[in-house]
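Visitor: My questions concern the predicted model and sequence given below.
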Amino acid sequence: MDEEPLPKPRDPLVAQDISRLSEDEIAHRIDQLKAEIARLETALEAKRASRAAAAAAFKF
């Protein structure tokens, strides 16, 4: 029996109604999202470097 994968949970910071947030709350959310983007970019760079190292090790 094949089980379907569970849907990924939604990020509470994405696609949320922001119309009632204050300027400070919006600025704080922007800072949070920028920090998350930086974290993701670092992880992406590490994965790419790992893949490149593996490819170089197995290249003949």
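Guide: Structure's in. What do you need? Being a predicted model, the structure only gives us computed values, none of them experimental.
Visitor: alpha carbons only for contacts and neighbour counts from here, please
Guide: Will do.
Visitor: Leu33: neighbour count?
Guide: For Leu33, the neighbour count with other CA atoms under 10 Å is 14.
Visitor: Grab the nearest non-local neighbour of it.
Guide: With CA to CA, 6 or more residues apart in numbering as the measure, Leu13 is the residue that lies nearest to Leu33, at 8.0 Å, once sequence neighbours are left out.
Visitor: put this beside the first:
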Amino acid sequence: MDEDQVNKPKGHEVGMMIETMSVEELEARIVLLNDEIERLRAAIAARHQTRSAADSVFKF
């Protein structure tokens, strides 16, 4: 097994050491994190829609 494969984390962790990462690796992390932010925003929007639908059903 290649030593680089062993030492590189599979994902990003908040606060992880970035000093040894290349520009390309940092840019890839930014893409990864932006994708995750969009996924989280979509989940929030879906929950707001569910809540609004529930609120409209139970209004008296």
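Guide: Done, it's in. Since this is a predicted model, take the numbers as computed values, not measurements.
Visitor: Mind checking what secondary structure the residue nearest to Leu33 of structure 1 has?
Guide: Of the three states, Leu13 of structure 1 takes coil according to DSSP: H, G, I helix; E, B strand; the rest coil.
Visitor: looking at it, it is touching His28, isn't it?
Guide: No - with contact defined as CA atoms under 8 Å, Leu13 of structure 1 does not reach His28; the gap is 11.0 Å.
Visitor: sorry, back to before: okay, now the residue nearest to Leu33 of structure 1: neighbour count?
Guide: By other CA under 10 Å, 12 other residues sit near Leu13 of structure 1.
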